[in-house]
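Next one to model:
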Amino acid sequence: MCLCVFSQLCIAQSVLGLGDNNRNQLPEIGVVASDAITIDKEKIVGDIIMRQLRGQAPLVQDPVLQEYIQGIGNRLVIHADNTKFPFQFFMINNPVLNAFAFYGGHIGIHTGLLAASSTESELASVLAHEVAHVTQRHLARRVQMQKRNSPLQIASLIGGILLAMADPEAGIAAVQASSAAGQQANINFTRTNEIEADNIGINILYRAGFDPQGAPGFFEKLLAQSRGRSTQLSFLQTHPLPADRVAQTTTRARSFGVRNVPPSLDFHLAKARIQGRYMSSPKRNINLFSSQLASSNNAKQKGAQYGLAISLFELQRYDEAKNILDKLMLNDKENLFYLDLMTDIYIKQDAPSSAISLLTPLWLNKPQNSVLTLNLANAYISAQNFEPAIQMLRDLLLVNKENFLAYQLLNDAYSRSQMKKEAHMTKAEIYALILAYPLAIDELQFAYNQVDSDTLEKLRIKGRIEQFREAQASMMSLNI
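The predicted model follows:
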């Protein structure tokens, strides 16, 4: 299977039906393509698609993994050229090796991709490739080149995009069977953008301090996975064949020389977390992690211990899991992976006060850290001490307005403390984050009915209802 089946380019072409009649004459790097889609509109479209993904795709709402993958992404973006907007990295619970990018700097990877990576540089090479797709504005450039009779409405694209992300072959088939089948039946994707993204991605990878050999290393995995599949299928998926890309990326990576990057503990902890929580059964995972305990790689060994603790936790063997974590935390007391699991253990053992004591001094030192905030708030809610949880979650949402898990915890806190108006208002924001504006408006109407004589609060709720109505109308009429 090709590396970027769900890449920014692939999504655009499979859904929009963009042809390849331009002889691959690409503009110079960094061309804005503003006559096709402006930067501002690209951000708007990206936000709409991201909201729809939250509602229909199995996004991983895991604060530790989210912080890890965003951290890797940010490290790459800092060393990329032509960045036009903040990037958002996220994960989808899917065992298939894939990654994709779309409008507005949104980049998603499947859990299977991280699980299959052997090193952090391999993982980073995939993210760097997707960053290159975004910074080179491949999607906008293809839109610019396509001679279209009329613009397409974003509302008509979203379903096909989501389906293509879940299953590229089914997604393309569904799009071809749609009302726009006449334009899309002869899809023929260019390979030039993929090669450009490979080359620029390796450059970003190297500048960010990773091993450039991570790119051909990961392509080797794809090559092994694709054996036995027809070359025709690979061609229809519009990317250079894996064997070709291994040779090309190997040559490119060698030009940067050798870089010895030490093993990353966080990478092995993230990989173990995905295996332990999203792949296979706890009993099978115990056997897997037990076999890795003798590894000479210290980071991998600790990852195996952590994965073993997660597997024991999943089997409700909380004391055994805690014993492993206690040892891991002896010399690494602020490790967010360990702290998150330890919080879960304390809550399951009906000891949320122990979690509060563990997390509070760390949170006071880093009050804007989302992992610490969400875990501490969860512990307070479990202890039925709702006021501090509500305050810290509201503070977090001031700086991270789209933190879905924070809204869910806040809604739980409001509901359990019988703050009905606030619970409805928070539920409305949750619905808005998944593009369910009618349901969001209903929740605000319920909240409005909970207000007695507070005229200012009523006006505020009415204003938010109007904002949601305008957002829905704008989405339905938006053309690209």
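
Every contact and neighbour count from this point should use C-alpha atoms.
OK.

mind listing the strands for the stretch 101-250 of the chain?
Along the stretch 101-250 of the chain, the stretches classed as strands by DSSP state E, counting those that start in this stretch are 106-110.

As a check, name the ranges of all helices in it.
Along the stretch 101-250 of the chain, counting by DSSP state H, counting those that start in this stretch, helices occupy 111-116, 120-135, 138-145, 158-166, 168-176, 181-184, 192-207, 214-226, 231-236, 242-254.

residues contacting Tyr103?
With contacts defined as C-alpha atoms under 8 Å, 6 or more residues apart in numbering, Tyr103 is in contact with Gln8, Glu42, Lys43, Val45, Gly46, Val134, Leu139.

Let's compare: structure for the following, please.
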Amino acid sequence: MNHVLVPHFCRKGLLGLTAGLAICLATATPVFAEDSNLPSLGGVGGGLISEQQEAAIGQQVLQSIRRSTPEIGDPLVLDYLSTLVHRLVPYAQLQNRDLKMVVIDSDEINAFAVPGGVIGVNGGLFLNAKTEQEFASVMAHELGHLVQRHFARRMERQEQNAPLAMAGMLAGIILSAVTKSDVGIATIAGSQAAAVQNMLQYSRANEREADRVGLDMLEAAGFDPEGMPEMFEIMMRQSRLQGGEALEYLQTHPLTENRIADTRNRANQYPQREYDDSLEYHLVRARIMVHYAQTPEKAVEMFQEYVGRKDALPPPSARYGLAVAKLAADDAPGAEKILKDLLKDYPGRITFQVTLAETLTREKKTDEAIALMDEALRRNPGNYPIRYQLGDSLYAGNHAQRAAEVYGKLANDYPEKAYIWLKLSDAEGQARNIVGVHRARAEYYLLMGDQEAAIRQLREAQNKAPPGTPTHEIVTQRLSQITRAMHEDQQ
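Presented below is the predicted three-dimensional model:
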């Protein structure tokens, strides 16, 4: 099986950052747009922090997130987030549009965008944004920070401290992005702490810039600009309910009543029209609501009430949430009935099909689940959630070789998703392809930042692959590439 070679990552920890910046590169395609009143930021290499260095920082952030915080890997959630963000991207003056999405498993409101095109969101944002317009406004605001390169600009103003302080700054932003801001700061000793605190807290001018860019993006992409002040008001109310303690998001994004009023005034200046949420947003939100329910049984009770009330959630999402809750509560037959009824009303709806296949797989009806996903894939070639669930159903049904093929193609298409490499490794093991097991595990360890473990896995694969075969040659080349990169990183 031919795997795409993923970029190697900087070695464990932050000591190799300076060397890593010269190694972990990403291609940026310049995009030209009409002039605006916002400041010009220059192009690649136009300041202390180049686009290539930003890409390296982004890779380091992803590596740290994988190692230090739980993520939500739900393919339906990730696919929705990617679709929404890429609906906004054509209206963002981004030089690097190769964005990576991360969903942090936390019920607090938070979202972040860091150099290298990393977009992160906590599951809690889905919980608290009751409309798609509100949710999209946060994503647009974060893209605004990337468009204006706020983080890079702040680092450039710290030039007198670079590159010595760069590793500390990076450590702070990684930990603050995925936990609490004070945790990130607490890890940095001495005089660097103040510098990092300054780096993490966007100024009011930065926030106004990101608001303006985000509002333009929202309107151009067909979202309601009013969603931004509405979401800010939700955050302000939540902060007050917590006794004045700033929400995780507000610790790095200062919010004032004046700023809310300003965004509302700006939103009112756009042409008035009707805006409708997509059904998909509310289906994904229902999945998140089940995920964070106190117990699956409580989730069943909650959605049963929503179905009965008819006005709490859009009707299909209430019924769908009940099905997801029943599946979580081990009532797969109950979930199956609801999902099949939903598919009668919404034939071909991918989210309902994927969840039904998940349910059938749980009931050990794997042949039915596989047939359902095969048909769905014929109608929707390349769809990520369908392919992911097909792999899971094949693996559960002991169709190991085909499961490995599905996971292998997914790993080729989404090489940054570490958990897919683990699934591929398991499927290769079930298929008794030991060389494939070691190759997949090597890629997983690379994504986790452990190059030495990756090299050990590839040496095992090299020893087990027959000499002179294409597989042996591919493994040898990959081993040489990673070994060379590790040596460069240590210099």
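
TM between them?
Here the TM-score of the superposed chains, computed with TM-score structural alignment, normalised by the length of the first structure as the reference length, equals 0.86; 451 aligned residues with a C-alpha RMSD of 2.7 Å.

Please point out which of the contacts of Tyr103 of the first structure the second structure shares.
Conservation of the contacts of Tyr103 of the first structure in the second structure, assessed by both residues aligned by TM-score structural alignment, their matches' C-alpha atoms under 8 Å: retained contacts are Glu42, Lys43, Val45, Gly46, Val134, Leu139.

So the third one sits against Gly105, correct?
No - if you go by C-alpha atoms under 8 Å, Val45 of the first structure and Gly105 don't touch, sitting 10.7 Å apart.

higher neighbour count, the two?
Between Val45 of the first structure and Gly105, Gly105 has the larger neighbour count (other C-alpha atoms under 10 Å), namely 25 against 22.

which residue in the second structure lines up with that one?
The alignment partner of Gly105 of the first structure in the second structure, by TM-score structural alignment, is Gly117.

ok, now how distant is the spatially closest residue to its match that is not a sequence neighbour from Tyr414 of the second structure?
Once flanking residues are discounted, Gly117 of the second structure sits nearest to Leu99: 4.6 Å by C-alpha to C-alpha, 6 or more residues apart in numbering. Plainly put, Leu99 of the second structure is 12 Å away from Tyr414 of the second structure if you go by C-alpha to C-alpha, to the nearest Å.

Give the full set of residues in contact with Ala286 of the second structure.
When contacts are counted by C-alpha under 8 Å, 6+ apart, Ala286 of the second structure is found next to Ser317, Ala318, Tyr320, Gly321.

if you set the cut-off to 6 Å instead, what comes out?
When contacts are counted by C-alpha atoms under 6 Å, 6 or more residues apart in numbering, Ala286 of the second structure touches Gly321.

what sits up against the top helix by length along the first structure?
Counting by DSSP state H, the longest helix found in the first structure is helix 455-477. Contacts to helix 455-477 of the first structure, defined as C-alpha under 6 Å, 6+ apart, come from residues Ala155, Ile441.

and Lys322 of the first structure, which of the helices of the stretch 101-250 of the first structure is closest to it?
For those, the distance to Lys322 of the first structure is smallest for helix 111-116, at 24.2 Å, taking C-alpha to C-alpha.

what's the mean deviation for the closest one versus the second structure?
After superposition onto the second structure, the mean distance of helix 111-116 of the first structure to its aligned counterpart is 0.6 Å, using mean C-alpha distance after the TM-score superposition for the first structure.

show me the contacts for the residue nearest the centre of the second structure.
The second structure has Val102 as the residue nearest its centroid, 1.8 Å off, counting by C-alpha atoms, centre = their mean. Neighbour list for Val102 of the second structure: Gly120 [criterion: C-alpha under 6 Å, 6+ apart].

Repeat that for the one 4 residues further on.
Contact criterion C-alpha under 6 Å, 6+ apart gives Asn122, Gly123, Gly124 as the residues in contact with Ser106 of the second structure.

Out of these, flag the one nearest to Ala329 of the second structure.
The nearest member of those to Ala329 of the second structure, counting by C-alpha to C-alpha, is Gly123 at 20.4 Å.

Give me the distance between that closest one and Ile288 of the second structure.
The gap separating Gly123 of the second structure from Ile288 of the second structure is 7 Å, by C-alpha to C-alpha.
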